[in-house]
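Participant: Build me a model:
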Amino acid sequence: MSIQQCLSTLILFVFSSTLWVISRVQEVFSFQTLKMLAQLVGASYDEGKQLTDELKIPPHVAVLLGEEQKEVDLQVLYDFIYYSSSHGMQRLSFYDSDGILKSMMSRIEDGWERYSKQRGFFKNVVFSKSQDGNSHPGRLTVHFWNKNDGRELMVDICKELIRSPLPITTERVSSKLASKGVHEVDFLLAVGGLDGFPAWALRVAEIQELAAWPERLNESSYRSLLRCFSSRDRRLGR
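Facilitator: From the prediction side, this is the model:
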């Protein structure tokens, strides 16, 4: 065998050995990463693997608080905002029939500022004011709804559309509602009955009932909610 052939054989051996080592390192790293994730959330390895699975992210999540839910821990509300923003959602809406949360918006904004600083989270979150239907690309927009955003608002919008010479279409109704801050929901988390909730916003929504307002949310519990949405077979067009 010539020197040139020996060198070629050696180079081929080194190259193939390097590829093998790289593949083994990737396997070990992947295993260690999943194991570490599982330990962080107190889960098994298989559960840790699920944390890395691709999830469908609903653009708009709404949380409904029924009349039976007498008290709301604002820290959980901030958890919802934090994890929704972290996962790249566009909108997050909270509904309570009497509008208690909407009346507390200034207090909620101040509390969110303290919460986000404590977590070192500086991604911009927009708290939508009443009748504000603007979009804020790249940022989570938080809405607060009450019973006045349901049937009463729908009646007002229908009156506007009737006065217009243009035909009444699904798209026009949705557009008018969106201009008033009521956007169609992709995933609704319902703590209680749906009575009073803006019905049109549920036109294409997936609904997940919750037995009670959670005590606190973490990455694992939030992703469990997202998995409920991801498991649905959505074939509806807008």
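Participant: switch to C-alpha atoms for all contacts and neighbour counts from now on
Facilitator: Fine.
Participant: how close does the spatially closest residue to A211 that is not a sequence neighbour get to R232?
Facilitator: Leaving aside its chain neighbours, A211 sits nearest to V191 (6.2 Å; criterion: Cα to Cα, 6 or more residues apart in numbering). Look at V191 and R232: by Cα to Cα, to the nearest Å, they are 19 Å apart.
Participant: So between these two, which is more surrounded?
Facilitator: The residue with more neighbours, out of V191 and R232, is V191; 20 against 10, by other Cα atoms under 10 Å.
Participant: so who does that one touch?
Facilitator: Residues in contact with V191 (Cα atoms under 8 Å, 6 or more residues apart in numbering) are 63-66, 69, 209-213.
Participant: swap the cut-off to 6 Å and go again
Facilitator: 64-66, 210, 212 (Cα atoms under 6 Å, 6 or more residues apart in numbering).
Participant: Let's see this one next, to set against the first:
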Amino acid sequence: MACNFLGYSTLWAHREIKQRGERYDALRRIPAHVAIVNNDQALNKNSLMSLLEIALVENIRRLTIYDAANDYTDLACEVRMFCRSKHIKLVTGCANFSDDFSSYRLFVQLLSSNSGRSTLVETCRELSTSEDPITTNDITAHLASKFSLLEPELLIQVGAIPSLSGYPPWCLRVTEIVPVRSLPCNRFAFEECLEAFNKRDIRLGK
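Facilitator: The predicted structure follows:
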């Protein structure tokens, strides 16, 4: 009888753990758009593909990677076949991408230093030519339409230096920023960032 009780206790514990995990997954907020500011070692083919795989598993729709010290144009070419096989759209730099991305599982944008504050300066310069008052919505819409710069819900700031390194500041007005020491290239590390994001209060004001 004692053995049966222990057996049932073990089964109950496993069931309870599973149900708690399912309840957590149901309540967990998954950011549709995640940005990564890399102040650490440059990405390579393996680390980039790992990040893309994790983003797919976590059902993230848009991933922006900003690195002020490196240009990833060549790296984008290296992973082109991988992205095609996974239905990932990968672009470099800021431009007006008019294609329909609904057929892709993930949209990835690789940005460097020339995609930083200068885009905001150019936006303000162009909008200032109009006689109409400039609103926050005007700036946000211009950055999205001309430079394809959207506001991420979560930004993962990578490296020992707590700096955003010139990431377009306007796009971070309501973004939750989670600092980490190194790139979250495995699922456990990435899920820790998502867990930190879920513990933050949702900021609705802009």
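Participant: Any idea what the TM-score is?
Facilitator: Laid over one another, the chains give 0.77 as their TM-score (TM-score structural alignment, normalised by the length of structure 2), with 190 aligned residues with a Cα RMSD of 3.0 Å.
Participant: hang on, the earlier thing: alignment lookup: the residue nearest to A211 of structure 1 to structure 2.
Facilitator: When structure 2 is aligned by TM-score structural alignment, V191 of structure 1 is paired with V158.
Participant: just checking, what packs against the host helix or strand of D25 of structure 2?
Facilitator: Using DSSP states H and E, D25 of structure 2 maps to helix 2-27. Contacting helix 2-27 of structure 2 under the criterion 3 or more Cα pairs under 6 Å, 6 or more residues apart in numbering; DSSP states H and E is no other helix or strand.
Participant: With R125 of structure 2 as the reference, measure out to D138 of structure 2.
Facilitator: According to Cα to Cα, D138 of structure 2 stands 12 Å off from R125 of structure 2.
Participant: Between these two, point out the one with more neighbours.
Facilitator: Neighbour tally, D138 of structure 2 and R125, criterion other Cα under 10 Å: the higher count belongs to D138, 14 against 11.
Participant: how about that one, what's its partner in structure 1?
Facilitator: Using TM-score structural alignment, the partner of D138 of structure 2 in structure 1 is R172.
Participant: With L56 of structure 2 instead?
Facilitator: Counting by TM-score structural alignment, L56 of structure 2 corresponds to S85 in structure 1.
Participant: Taking the centroid of structure 1, which residue is nearest it?
Facilitator: Nearest to the geometric centre of structure 1 sits S84, at 4.1 Å (Cα atoms, centre = their mean).
Participant: So it lies in a helix, does it not?
Facilitator: Yes - under DSSP: H, G, I helix; E, B strand; the rest coil, S84 of structure 1 sits within a helix.
Participant: all strands for structure 1, in order.
Facilitator: Applying DSSP state E to structure 1 gives strands spanning 60-65, 91-96, 125-127, 140-145, 187-191, 206-209.
Participant: in the superposed pair, what's the mean gap between the first one and structure 2?
Facilitator: Its matched residues in structure 2 lie on average 0.8 Å from strand 60-65 of structure 1 after superposition (mean Cα distance after the TM-score superposition for structure 1).
Participant: Mind putting the strands of structure 1 into JSON lines with distance to E27 of structure 1?
Facilitator: What follows is the strands of structure 1, written out as JSON lines (distance: least, Cα to Cα, whole Å):
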{"stretch": "strand 60-65", "distance to E27 of structure 1": "36"}
{"stretch": "strand 91-96", "distance to E27 of structure 1": "37"}
{"stretch": "strand 125-127", "distance to E27 of structure 1": "38"}
{"stretch": "strand 140-145", "distance to E27 of structure 1": "36"}
{"stretch": "strand 187-191", "distance to E27 of structure 1": "36"}
{"stretch": "strand 206-209", "distance to E27 of structure 1": "37"}
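Participant: so which of these gets nearest R107 of structure 1?
Facilitator: Checking those against R107 of structure 1 by Cα to Cα gives strand 125-127 as the closest, at 11.6 Å.
Participant: what range in structure 2 matches the closest one?
Facilitator: Going by TM-score structural alignment, strand 125-127 of structure 1 lines up with residues 88-90 of structure 2.
Participant: Report the mean distance between the matching stretch and its aligned residues in structure 1.
Facilitator: If you overlay the two and look at stretch 88-90 of structure 2, the average distance to its match in structure 1 is 1.2 Å (mean Cα distance after the TM-score superposition for structure 1).
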